[in-house]
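**Q** with the input below, show me the fold.
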Amino acid sequence: MRVVIDISEKLKKVEPSATVEVVTLARKLEEKGYDVISFGIGEPDFHTPRKIIEWAYEAMKEGYTHYTPPAGLKETREAIAEKYREENNVDATWENVIITPSKFGIFTAMASVLNPGDEVLIPNPGWVSYCQMAKLLDAKPIGYSVSIRDRAINEEEIKEKITNKTKMIVINSPSNPLGTVFSIEDMKFIRDIAQDKNLIVLSDEIYEKIIYEGRFISPASFEGMLERTIIVNGFSKMYAMTGWRIGYIIAPKTLTKEMTKFQSHTLTCAPAFAQVAVAKALRDDETQEEVKKMIEEYSRRRELVYNELKKIELFEAYKPKGTFYVFPKYNYPMKSSDFARMILEKKHVVVTPGSAFGSLGEGHVRISFATSRENIKKGMERIRELVEEL
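**A** As a prediction, this is how the structure comes out:
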């Protein structure tokens, strides 16, 4: 007897990840023996710093293999609060912090404050999961444009899009996929509009240290803004710890109590041994030097991929100010999903279609340069060959 399972209406609203889809197709080609070069997924090619691995191993041997409190170990929460006080001028204490995978942290933040019908302003182009998470909560995502130019945002556009149903604005600086770094003027506008319209600011700060031009500013660093800002950050990108699934939320204390309740019924807690390791990493000078070396290498790769793109007439290139992505526009009459598939099938190079990042991403592809310079040269040469064939 065939069983038919009725999928929930909420899940039917959610679209699959285009990034994961293109990576899945690439793996199928690799299984067939093709040499595939990936500029697709946003994952560092570096290994986690060895001292972090050793600290985690020692923690396991010491018995940190059990549940922790839902919000995390106090010593880890203290280390994160200390980092934000000293580096980012955010007056946080351990009680403002919850340890959680950063992606789950974004969903936790939204689930804790959004009600069905609430509107949330989301960057366009921007990380696709913001929209999908809002849809899962029956909230309404409203896109606002983000630029790589001197000003990341259009103030008048945002003012026009705020209604009496708008409850949250999501910002991501440095941004995925553009590499935009919000300026002090951008952040002051976010502060002013949030205070004036009583909005919650969800600040995705996962690429905080990967900056080449400008400087990182957290909206929570402004006076009075920690009380209406939810910061989500983590260790995946900067510490090459994507598989560890460890990150954190910094939020008003009244809200962290409610978020802890949500986490206790879902994730339960983050891995204990990983919490011990990252607490030590935050305070270890040698580990911080390794992070700096990774960023220096990303900077060299940024120059390389930009120079390679300039050689291809089809592309309109620019240098990202942060992250390890470049988001060039291409001048060819084809949807970005088809263009990305063509590059993969004909030249075995993975790029992510711009349409995966919102309506304003169409006509672009995202290229991740979190891979070796050798792969960058080889992959860009293949793309150039394809363009010449076109």
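
**Q** every contact and neighbour count from this point should use C-alpha atoms.
**A** OK.

**Q** which ones are touching the closest residue in space to Gly361 that isn't next to it in sequence?
**A** Leaving aside its chain neighbours, Gly361 sits nearest to Gly354 (4.3 Å; criterion: C-alpha to C-alpha, 6 or more residues apart in numbering). Applying C-alpha atoms under 8 Å, 6 or more residues apart in numbering, we find Gly354 in contact with 327, 336-337, 360-366.

**Q** how about 6 Å then?
**A** By C-alpha atoms under 6 Å, 6 or more residues apart in numbering, Gly354 lies in contact with 336, 361-362, 364-365.

**Q** from those, list just the buried residues.
**A** 336, 361-362, 364-365 (16 or more other C-alpha atoms under 10 Å).

**Q** could you also give me the structure for this second sequence? I'd like to compare it with the first:
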Amino acid sequence: MEHLINSQVKNIQISGIRQFFNMVAQFPDAIQLTIGQPDFPTPEHIKDAGKEAISLNKTGYTKNAGLDELCLAATNFVHTKYNLDYNPKTEVITTIGASQGIDIAFRTILEEGSEVILPGPVYPAYEPIIKMCGGIPIYADTRDTGFKITAKQIESLLTDKTRCVMLPYPSNPTGCILTEAELAEIAAVLEDRQIFVISDEIYSELVYGQKHCSIAVFQGMKEKTIIINGLSKSHSMTGWRIGFVFAPENITKHMLKVHQYNVSCASAISQWAAVQALTEGIDDALPMRAEYEKRRDYVYERLLAMGIEVVKPEGAFYLFPSIEKFGLSSNEFATRLLQEGKVACVPGSAFSTYGEGYLRLSYAYSMEILEEGCNRFEKFIQSL
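**A** Prediction:
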């Protein structure tokens, strides 16, 4: 029966991140630097809120868009943190993680032949969803612009088929951000055009030395922007699966239909825990961010001392060093690093063809693990 499977689905590959993560299981003595998951436990007060929800039998369906209390907490959070104003009753949807938010956003706005401009290298989950919607990913090569998509690049790629521009910043895999000035230039290009923007801001609370800025704060941009966010990275709640989409009502009301028939609603237990996270835990990310910054500085300096070229990340918890000088493909390098050096990192090719020649290293691990990982990495490159 396989010949009857949707051809768009058959042509999709399992994420390169997961492929490599699965391979690592064969090397139990390897240092694992692959997965972008906080190593901090979910804060106790959030776990307690989840337990209380169970004890009080708050385990039924919620409204499709989520609990009223959570929608209010979410809109208050982005207002307080990023100066974004959304109506909690009509302009936010609680999703099953940011991933489902991305899915319903693309499925709502894309049609057959719609073009989506996105930076390369980039998180690998966007392209498959775009293609399953009949859309066409159009990559901007950001390797010579510090891994940042520019207004000039976007303008050069616009066609009459452009339906959306994807802005995933802070970036997975590079850790780069777009500054307020850089976003202002992009907004100037898009302000008067009938083009959606999907802004994936899941790492918004993990920006170092400055405040996160959203494209939606600029004149004329909120009306066309869908913001993706969630609690996985900010509150170390990956398994709770709580995300959000924020958009004007005339967009959200259509995404809500897709969401309704897709999942009905997010877990009620997780939603009650999320209310606690976004209210009493509004600044829970701050101590985690401080620790990530220390880890970033340590690994960045170690890589520079090894003679490795790498852009210093300003957000998230990844470094994306170049391994081009070693003359191996990123997959060959990562495989040998795992087999011979006993360190697991993700080959850059997992993040589109524009990631070839690079390696993604996650520093969402303890300093002890990072020190040993760097020691092994250095020993491995000395053997090449």
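
**Q** quick revisit: quick one: which of the contacts of Gly354 of structure 1 is nearest to Pro69 of structure 1?
**A** Within the contacts of Gly354 of structure 1, proximity to Pro69 of structure 1 (C-alpha to C-alpha) peaks at Gly361, which comes in at 40.8 Å.

**Q** now which residue in structure 2 aligns to the closest one?
**A** Aligned counterpart of Gly361 of structure 1 in structure 2: Gly355 (TM-score structural alignment).

**Q** ok, that match to Glu127 of structure 2 distance?
**A** 14 Å (C-alpha to C-alpha, to the nearest Å).

**Q** and if you look at Leu370 of structure 2?
**A** From Leu370 of structure 2 to Glu127 of structure 2 the distance is 31 Å (C-alpha to C-alpha).

**Q** would you list every one of the strands in the stretch 101-250 of structure 1?
**A** Along the stretch 101-250 of structure 1, counting by DSSP state E, counting those that start in this stretch, strands occupy 119-124, 140-145, 166-172, 200-204, 229-234, 247-250.

**Q** residues in structure 2 aligned with the fifth one?
**A** Read that as strand 229-234 of structure 1. Using TM-score structural alignment, strand 229-234 of structure 1 pairs with 225-230 in structure 2.

**Q** to what extent does that stretch diverge from structure 1 after superposition?
**A** Here the mean offset of stretch 225-230 of structure 2 against structure 1 after fitting is 0.3 Å, by mean C-alpha distance after the TM-score superposition for structure 1.

**Q** now do that stretch: everything it contacts.
**A** With contact meaning C-alpha under 6 Å, 6+ apart, stretch 225-230 of structure 2 is reached by 98, 196-202, 242-247.

**Q** structure 2: helices as residue ranges?
**A** Ranges of helices in structure 2, per DSSP state H, are 7-10, 16-24, 44-55, 68-82, 97-109, 126-132, 151-157, 180-190, 249-263, 268-279, 285-305, 330-341, 367-383.

**Q** can you list contacts of the longest one?
**A** Residues external to helix 285-305 of structure 2 that are found in contact with it (C-alpha under 6 Å, 6+ apart): 206, 234-235.

**Q** which single one of these is nearest to Thr335 of structure 2?
**A** Taking these together and measuring to Thr335 of structure 2 by C-alpha to C-alpha, the closest member is Leu206, at 29.6 Å.

**Q** what do we get in structure 1 for that closest one?
**A** Leu206 of structure 2 maps onto Ile210 in structure 1, with residues paired by TM-score structural alignment.

**Q** okay, now that match: neighbour count?
**A** 25 (other C-alpha atoms under 10 Å).

**Q** returning to that earlier point: quick one: closest of the helices of structure 2 to Gly315 of structure 2.
**A** helix 285-305 (8.8 Å).

**Q** so what's the gap between that closest one and the chain middle?
**A** 19 Å (C-alpha atoms, centre = their mean, to the nearest Å).

**Q** structure 1: matching residues for that helix?
**A** Using TM-score structural alignment, helix 285-305 of structure 2 pairs with 291-311 in structure 1.

**Q** most centrally placed residue in structure 1?
**A** By C-alpha atoms, centre = their mean, the mean C-alpha position of structure 1 lies nearest to Ile206, the distance being 5.4 Å.

**Q** against Val351 of structure 1, how distant is the aligned partner of Gln19 of structure 2 in structure 1?
**A** Residue correspondence to structure 1 (TM-score structural alignment): Gln19 of structure 2 is matched to Glu21. According to C-alpha to C-alpha, Glu21 of structure 1 stands 11 Å off from Val351 of structure 1.

**Q** ditto for Glu223 of structure 1
**A** Counting by C-alpha to C-alpha, the gap from Glu223 of structure 1 to Val351 of structure 1 is 41 Å.

**Q** now do Val170 of structure 1
**A** For Val170 of structure 1, the distance to Val351 of structure 1 (C-alpha to C-alpha) stands at 25 Å.

**Q** ditto for Val387 of structure 1
**A** Noted for Val387 of structure 1: a distance of 14 Å to Val351 of structure 1, by C-alpha to C-alpha.

**Q** between these two, who's got more neighbours?
**A** Val351 (26 against 15).

**Q** surely the more buried one touches Ile37?
**A** No: contact criterion C-alpha atoms under 6 Å: Val351 of structure 1 and Ile37 do not qualify, at 9.2 Å.

**Q** quick check: the closest residue to Asp150 of structure 1 other than its chain neighbours vs Ser218 of structure 1, distance?
**A** Nearest non-adjacent residue to Asp150 of structure 1, counting by C-alpha to C-alpha, 6+ apart: Ser183, 7.7 Å away. Ser183 of structure 1 sits 11 Å away from Ser218 of structure 1, taking C-alpha to C-alpha as the criterion.
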